[in-house]
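> Okay, here's the prediction I keep looking at, along with the sequence it came from:
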Amino acid sequence: MKFAYFPGCVARDRCRELDDATREVAKDLGIELVELNGAVCCGGDLPEPDPEATLAANARNLAMAQAKGLDLLTVCGTCQFHLSLAARALEDPATRERVNRILERSGHGRYEGGLRVRHLLEVLLQEVGERKLAAHVRRPLGEVAVGAFYGCRILRAPGTETFDTPTDPTSIERLVTILGGNPVRYNGRTACCGFDAPDTSRNLTSRLSASALMRAKDAGATTLATPCPLCHLVLDAHQRDASKVAGERIGMPVLHLSQLVGLAFGIDPDRLGVRRNTVSVARVVRKLEDAEVVKA
């Protein structure tokens, strides 16, 4: 199994642990990640992206993957959203030709359409499959109660409807079950984390994240897992601000999806970058280390 790998800007910088964990999980499963040297930002992390420039930039990313004859793999819900939007827009011949003229003038070839943009979550469930995933579980999640935080973008990306339902998703819960864990459902799993709120509305971000974290905690979750590093930044790195809004210390570990899978696979936590998480993941790691190891 081979994919053109698009980690995105955040996984290369502020959330390097996501890239580390993804590579470890891919290696464990025998998935080959082919680098896209020269790939550019999808536009999702820009304060005021120019629509035409963003479309051309993503056409360049898609063309690079297409030149390798591979589907594009993302690990970011926001990248998934923007790249999928671009791929759909570029299915229109007139739009594609207009954008290709921009690419050709800048020496970046052409995009011919038809490329699939796939998030790791989809690939794990649809391509790797339950049987192979379960066979790689060496430290079942057991009593770890995992709440999924999908965020507002991954399930609204064109094509996502082929593997989950945007209004009532179950994909992360299914994955947690395969990993031997206890999935916790709660209201607010598909809400906005607040990352896109302007700097002048920092309090809005804190209120949104506090709401999601407290709803998960009140439902019995002891850790969260998210498929989007932008959501992770808000829920993990800025959890102190959310705690101030909530009026109590929330103390909720937030794992990248790849970290969750890697821990269940028995991969060394340090190789998954858990020390970079702001809220300590130590109690989750201890629970797994205390559990009986399953021979994969």
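Yes, it's here.
> only C-alpha atoms for contact and neighbour calcs from this point on.
OK.
> Return the set of buried residues in stretch 215-223.
215-217, 220-223 (16 or more other C-alpha atoms under 10 Å).
> Just the ones in strands from the residues you listed, please.
residue 223 (DSSP state E).
> so which of the buried residues of stretch 215-223 comes closest to residue 57?
Closest approach between the buried residues of stretch 215-223 and residue 57, by C-alpha to C-alpha: residue 223, at 35.7 Å.
> The closest one contacts residue 145, doesn't it?
Yes: taking C-alpha atoms under 8 Å as the definition, residue 223 is a contact partner of residue 145 at 6.4 Å.
> Let me know whether residue 142 touches residue 177 as I believe.
No: when contacts are counted by C-alpha under 8 Å, residue 142 is not listed as touching residue 177 (9.3 Å).
> who touches residue 233 in this structure?
residue 15 (C-alpha atoms under 8 Å, 6 or more residues apart in numbering).
> whoops, residue 1 was the one
Contacts of residue 1 (C-alpha under 8 Å, 6+ apart): 30-32.
> Drop everything from the residues you listed that is not in strands and list the rest.
Those of the contacts of residue 1 lying in strands (DSSP E): residue 32.
> May I see the buried residues of stretch 74-91?
Buried, per 16+ other C-alpha under 10 Å, within stretch 74-91: 74-90.
> same question, stretch 50-57
54-57.
> Just name the closest of the contacts of residue 1 to residue 246, please.
Distances from residue 246 to the contacts of residue 1, taken by C-alpha to C-alpha, are shortest for residue 31, at 41.3 Å.
> Please compare the first structure with the one that follows:
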Amino acid sequence: MLSQTLKYAYYPGCVAQGACRELHMSTQSLTQALGIELIELKKAACCGSGTFKEDSLLLEDTVNARNIALAEELNLPLLTHCSTCQGVIGHVDERLKECQTTKPDYVSQVNGLLEKEGCSPYRGSTEVKHILYALVQDYGLDNIKERVTRKLTGLKCAAFYGCYLLRAQKSMTYDDPFKPEAMENVFRAVGATPVYYRGRTQCCGWPLSSYATNESFKMAGMHVQEAIEGGADCIVTPCPLCHLNLDSRQPEVEKVIGKKLGLPVLHLPQLIALSLGISPEKLGLDRHIVSTKSVLEKLGM
């Protein structure tokens, strides 16, 4: 059992408050059930999903230094449930911490811009952590097992990590960036069976979707087909942008590849919360484009 309540500065990101509202819903339901306290950073800005630096690295660093500084004001780690946000904000944090030693004038420039806007300075005093690793490292798999009331026995889950979570930062202290196991270990903890397939650590194709749509959809279709061929009942992802390309756009993907897919795609918090006995309605499982009915039927729900 945990000796104390875990507390985080919660950065929900844009997509979880819009197109993937069910991710925000299920994160709140899950953390409440586990006794994890989230303090939402309501003044936080969009991380830019990697696009700010195309115009200005200083812009990306300043916007996200401000996001991190909001968490530092609370003396808490910044927690996100979006792999893209983790990759972008985590990389900025990593870069600025390094610059504090190698390029202190650059950090001063960033903080000067923050000061002009009346914002707290970036200190480099906290960390940026995805909910997956907060659950595995801070909460602990054994503690999750103890809270399971509905084992997901027989459910075959294919993890889709996405690229930002694994390889956006130089150092990856929580998992192997090329052979990760964190999500598969979570699946085992809640009674589900992991499905391994080639595409689980590759890009979903989302970054290509605005200018090379067919190529993006072909990538997504390839990953979904591989998961189906591996016997998966569903894909589970820790990234709402991956979810959009794999779930919300799956009907369009099917048209491009000329094949019917119909594989449900769950957000990681939804899967864990199901094992804790939380109702599908409370987790927004009715909001998906690809119906999650087959998953619920497999679990006898």
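Great, that's in hand. Because the structure is predicted, anything quoted here is derived from the model rather than measured.
> Common neighbours of residue 142 and residue 177 of the first structure, please.
Shared contacts of residue 142 of the first structure and residue 177 (C-alpha under 8 Å, 6+ apart): none.
> Please enumerate the helices of the first structure.
Remark: helices assigned in the first structure by DSSP state H are 8-12, 16-29, 51-67, 77-89, 93-105, 120-122, 129-135, 171-178, 202-218, 229-232, 239-246, 257-264, 282-290.
> so which of those helices comes closest to residue 272 of the first structure?
Using C-alpha to C-alpha, the helices of the first structure put helix 16-29 closest to residue 272 of the first structure, at 4.3 Å.
> residue in the second structure matching residue 225 of the first structure?
The pairwise alignment with the second structure assigns residue 225 of the first structure to residue 236, based on TM-score structural alignment.
> From what I see, residue 125 of the first structure and residue 175 are in contact.
Yes: using C-alpha under 8 Å, residue 125 of the first structure and residue 175 qualify as a contacting pair, with a distance of 7.2 Å.
> of these two, who's got more company?
Per other C-alpha atoms under 10 Å, whichever of residue 125 of the first structure and residue 175 has more neighbours is residue 175, with 22 against 19.
> Nearest residue to the middle of the first structure?
residue 227 (2.7 Å; C-alpha atoms, centre = their mean).
> Next, find the distance separating that one from residue 163 of the first structure.
According to C-alpha to C-alpha, to the nearest Å, residue 227 of the first structure and residue 163 of the first structure sit 14 Å apart.
> Check residue 90 of the first structure too.
Taking C-alpha to C-alpha, one finds residue 90 of the first structure at 22 Å from residue 163 of the first structure.
> Select, out of the helices of the first structure, the one closest to residue 189 of the first structure.
helix 202-218 (7.1 Å).
> Point out the other helices and strands that that closest one packs with.
helix 239-246 (3 or more C-alpha pairs under 8 Å, 6 or more residues apart in numbering; DSSP states H and E).
> got the angle between the helix it packs on and helix 202-218?
Put simply, helix 239-246 of the first structure runs at 80 degrees to helix 202-218, going by axes from the mean of the first three to the mean of the last three C-alpha atoms, to 10 degrees.
> What is the corresponding segment of the second structure for helix 239-246 of the first structure?
On the second structure, the counterpart of helix 239-246 of the first structure by TM-score structural alignment is residues 250-257.
> go on, stretch 178-195 of the first structure?
Residues 189-206 of the second structure are matched to stretch 178-195 of the first structure when aligned by TM-score structural alignment.
> cool, and stretch 2-21 of the first structure?
Taken onto the second structure by TM-score structural alignment, stretch 2-21 of the first structure occupies residues 7-26 there.
> Please give the centre-to-centre distance between the matching stretch and its chain.
10 Å (C-alpha atoms, centre = their mean, to the nearest Å).
> what's next to it, contact-wise?
The contact list for stretch 7-26 of the second structure (C-alpha under 8 Å, 6+ apart) reads 36-41, 44-47, 71, 74, 76-82, 85, 240-241, 244, 267, 269-270, 273, 282-285, 287.
> Mind listing what's buried along it?
Residues of stretch 7-26 of the second structure classed as buried by neighbour count (16+ other C-alpha under 10 Å): 7-16, 20-26.
> Over to stretch 28-41 of the first structure?
Judged by neighbour count using 16+ other C-alpha under 10 Å, the buried positions of stretch 28-41 of the first structure are 29, 33-34, 36, 39, 41.
> Stretch 177-185 of the second structure now?
177, 180, 182-185.
> Determine which two of the residues you listed are furthest apart.
Spatial extent of these (C-alpha to C-alpha) is set by the pair 177 and 185 at 15.0 Å.
> Neighbours of residue 139 of the second structure, how many?
18.
> ok, now the one 3 residues further on?
When neighbours are defined as other C-alpha under 10 Å, residue 142 of the second structure has 12 of them.
> which residue packs closest to it, ignoring adjacent ones?
Closest residue in space to residue 142 of the second structure, ignoring its immediate chain neighbours: residue 189 at 7.4 Å, by C-alpha to C-alpha, 6 or more residues apart in numbering.
> Surely that neighbour touches residue 141?
Yes: the pair residue 189 of the second structure / residue 141 is scored as a contact, 6.2 Å apart, by C-alpha under 8 Å.
> Those two: who's more crowded?
Using other C-alpha under 10 Å, the more surrounded residue of residue 189 of the second structure and residue 141 is residue 189, with 22 against 19.
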